[in-house]
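Student: Please find the sequence and the predicted model below.
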Amino acid sequence: MATHKLLLLPGDGIGPEVMAEVKRLIAWMNAHGLGTFETEEGLVGGASYDADKVAITDATMAKALACDAVIFGAVGGPKWASVPYEARPEAGLLRLRKDLKLYANLRPAICYPALADASSLKREVVDGLDIMIVRELTGGVYFGEPKVIQDLGDGQKRAIDTQVYDTFEIERIGRVAFELARKRNNKVASFEKRNVMKSGVLWNEVMTALHAREFPDVTLEHVLADAGGMQMVRWPKQFDVIVTDNLFGDLLSDIAAMLTGSLGMLPSASLGDVDPATGTRKAMYEPVHGSAPDITGKGVANPIAMFASFAMALRYSFGLAKEADFVEQAIANTLNAGIRTADIKAEGCKVVGTREMGDAVISEVARLAGA
């Protein structure tokens, strides 16, 4: 069995707490023949700034480039609110995405039937929800230049952020979305703002041409991003795969998180191109929930998104589909058994902490695997 090298970057806030549960799962899988994983840990975000005055060191970045997949926790918090902009915790995450060329961010939003009542929307709107948001991750307004704050004098300043997309960037993220749709319900909704943004005009043109040229069998719908956000709240089950730019993807994926009942439920995968020589690709997997400084250290964080992110690593980086199925089914079965962390608690359910939820999921993986 091939050995898979993982770089674990727990980060800040609840990142180390939820990462600890995945480390236990990895150790269990190693011990029971469900994979062979070598792990190494590093600092990122505020933890890295405290140690080295940068959000990620060159040495840690080198480890990220050399490993098979990065498993990432969370970064940020009020403790680092006043650090220099270039050293802010989030800069470590952005550098990882940029240097690893992780241009495709996959964010599944699945509402487990057991959690339908935890959503802020009506049960019938979200029960059975299963959509995939494909977010372009290395272009757009977050990386475009110029990006400056100018002093205009007389107490006035001007802030400039630049939205930039080239044809190839739109094509490659569109191709990811179409290929995913072929394995799902064969529908893609492309979100942009062509009515007011030139980048939206180009996005629309490129997606239309790509669809006609390579994916005519897939249904393509063009949606203005603001109207799409409204539709996601009104009737999200109309969508299958949503593809959009960096900024809109950031906003819409957080909306999707709340459709599922909690930010603690949403995993993500960030993928690069497949190397034709090796068949492998750079990848990073992380929960969407952030560092949650308000509950850090209390032992109540929900580790499910971290488990689900690792399941995505098993599926997309290592081809371990059966093992990924075990983890994902274990999550569903644990929820069906009425076990909840505080963020998804419901009447009649057993509320547990981070460690206890980890115990429950790993125990269920063991049962499913017959180990």
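Tutor: That came through fine. Residues are numbered from 1 along each chain as shown.
Student: drop to CA atoms for contacts and neighbour counts, all remaining ones
Tutor: OK.
Student: Which positions in stretch 348-366 come out as buried?
Tutor: Across stretch 348-366, burial judged by 16 or more other CA atoms under 10 Å covers 351-358, 360-366.
Student: Now the two most distant members of these.
Tutor: Taking every pair in the buried residues of stretch 348-366 and measuring CA to CA, the maximum separation is 21.8 Å, between V351 and A366.
Student: List just the nearest of the buried residues of stretch 348-366 to I133.
Tutor: Taking CA to CA as the measure, I133 lies nearest V361 of the buried residues of stretch 348-366, at 25.4 Å.
Student: quick one: contacts for the closest one?
Tutor: Counting by CA atoms under 8 Å, 6 or more residues apart in numbering, V361 touches 327, 330-331, 334.
Student: again with A369
Tutor: Residues in contact with A369, defined by CA under 8 Å, 6+ apart, are F326.
Student: Would you mind measuring from it to A311?
Tutor: For A369, the distance to A311 (CA to CA, to the nearest Å) stands at 14 Å.
Student: Alongside the first one, take a look at this:
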Amino acid sequence: MATPSILILPGDGIGPEVMAEVRKIIDWLGAKRGLSFEVSEELVGGAAYDAHGTPLTDATMAKAQEVDAVLLGAVGGPKYDDLDFSVKPERGLLRLRKEMDLFANLRPAQCFDALADFSSLKKEVVAGLDIMIVRELTSGVYFGEPRGIFTEGNERVGINTQRYTESEIARVSRSAFELARKRGNKVCSMEKANVMESGVLWREVVQKLRDEEYPDVELSHMYADAGAMQLTRWPKQFDVIVTDNLFGDLLSDLAAMLTGSLGMLPSASLGAPMANGRPKALYEPVHGSAPDIAGQGKANPIACILSFAMALRYSFDLGEEAERVEKAVEKVLADGVRTADLMGPEGGTPVSTTEMGDAIVAALDASV
């Protein structure tokens, strides 16, 4: 098989800083593990707008369609707040998701033991937490028609439409069941079947798929609002959660804070398999561009590094190497190495973005 290809889109704010630390991991894999990647780099978001007047050029979009995986840093910033909606930095990311048809968004929420005290919940509630939220990403209320702001009589009304087809529900649910088989073999499907017809259909399709294709996987159903409550009450009851675009947006951010820091959370957005069998895929940290600390060496690169670990696992079938990277991160944290966002009340001197990346590479060196 040809050398795996990666397109890096550092983006805006702290994106280039954290992506530089991912480059170190890629270089390490080549030097120490004999794993080479064909890496190219392009602009996205505000950086692309500054250079080309658009948040994503057609050429970059075409390249994203061709490579085996896209790694994205972050987009946006106050500099671009007054731009027309059609050319805001975030439109570049949305175009990637839509045109690559990345329908399954994987958002792991893992609480490393060394950071259990950073969660707003009690340590015993979150220590050892390891759940996966699978969010449908290309349909639902964010894309449904009709939508817009209209005039009715003497006032304006805002309209968004929640719309799902059976096939859209089935394909993201299939992703969740397949993931569950590699984890704890449990799926909880969350919707609002008590008040929304789309929720009724969602529940029916998920149940039918489980009964016909995944009878070995334990399936439960939960209303999304009750799911939010249960995530804060006892999150370790869950393994894989599958839900729609809107509820997934809310629930994954809620789950993010169980772990203590947005700087720790990776994500993957996956689509249908390409001709070589690999899925269309985009990997990105959950955190934003953090313009207030950009260029200061304060950013935590771990979420971006763990996003690359997800690429190793889901795009390149290198689960052993993904685990190696994850364990290196875990060791560094256990050794007390902290960026500014991970400093506890005991104080101390935080390491820089570059120093955190170097520490993870050192831990990788110790693993071979």
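Tutor: Cool, the structure landed. In this text, all values refer to a predicted model and were calculated from it rather than measured experimentally.
Student: ok so, going back, what is the nearest of the buried residues of stretch 348-366 of structure 1 to G46 of structure 1?
Tutor: T354 (22.1 Å).
Student: Please say which position in structure 2 the closest one maps to.
Tutor: Counting by TM-score structural alignment, T354 of structure 1 lines up with T353 in structure 2.
Student: And for G139 of structure 1, the neighbour number?
Tutor: Neighbours of G139 of structure 1 under the rule other CA atoms under 10 Å: 19.
Student: burial count for the residue mapped onto E197 of structure 2 from structure 1?
Tutor: Under the alignment (TM-score structural alignment), E197 of structure 2 pairs with K198 in structure 1. Residues lying near K198 of structure 1 (other CA under 10 Å) number 14.
Student: before we move on, what about the one 4 residues further on?
Tutor: Neighbours of L202 of structure 1 under the rule other CA under 10 Å: 17.
Student: Please name the residues that touch K331 of structure 2.
Tutor: By CA under 8 Å, 6+ apart, the contact set of K331 of structure 2 is A363.
Student: let's see 10 Å
Tutor: With contact set as CA atoms under 10 Å, 6 or more residues apart in numbering, K331 of structure 2 has these partners: 112, 114, 325, 337, 359-360, 363-364.
Student: which position in structure 1 aligns with it?
Tutor: In structure 1, K331 of structure 2 lands on N333 (TM-score structural alignment).
Student: In the helix or strand that match falls within, which residues are buried?
Tutor: If you go by DSSP states H and E, N333 of structure 1 is part of helix 321-336. Within helix 321-336 of structure 1, the residues that qualify as buried are 323-335, counting by 16+ other CA under 10 Å.
Student: Mind reading off the mean deviation between that helix and structure 2?
Tutor: In the superposition with structure 2, the average deviation recorded for helix 321-336 of structure 1 is 0.7 Å (mean CA distance after the TM-score superposition for structure 1).
Student: The helix or strand following that helix packs against which elements?
Tutor: Moving toward the C-terminus from helix 321-336 of structure 1, the next helix or strand (DSSP H and E) is strand 339-340. Packing partners of strand 339-340 of structure 1 (3 or more CA pairs under 10 Å, 6 or more residues apart in numbering; DSSP states H and E): strand 350-351, helix 354-369.
Student: Mean per-residue distance, the lengthiest helix in structure 2 versus structure 1.
Tutor: Longest among the helix segments of structure 2 by residue count, using DSSP state H, is helix 15-33. Per the superposition on structure 1, helix 15-33 of structure 2 and its aligned residues are separated by 1.5 Å on average (mean CA distance after the TM-score superposition for structure 1).
Student: Looking at the helices and strands packed on strand 339-340 of structure 1, spot the one closest to P10 of structure 1.
Tutor: The closest of these to P10 of structure 1 is helix 354-369. By CA to CA, the value is 14.9 Å.
Student: The closest one to helix 15-31, inter-axis angle?
Tutor: Inter-element angle recorded for helix 354-369 of structure 1 and helix 15-31: 30 degrees (by axes from the mean of the first three to the mean of the last three CA atoms, to 10 degrees).
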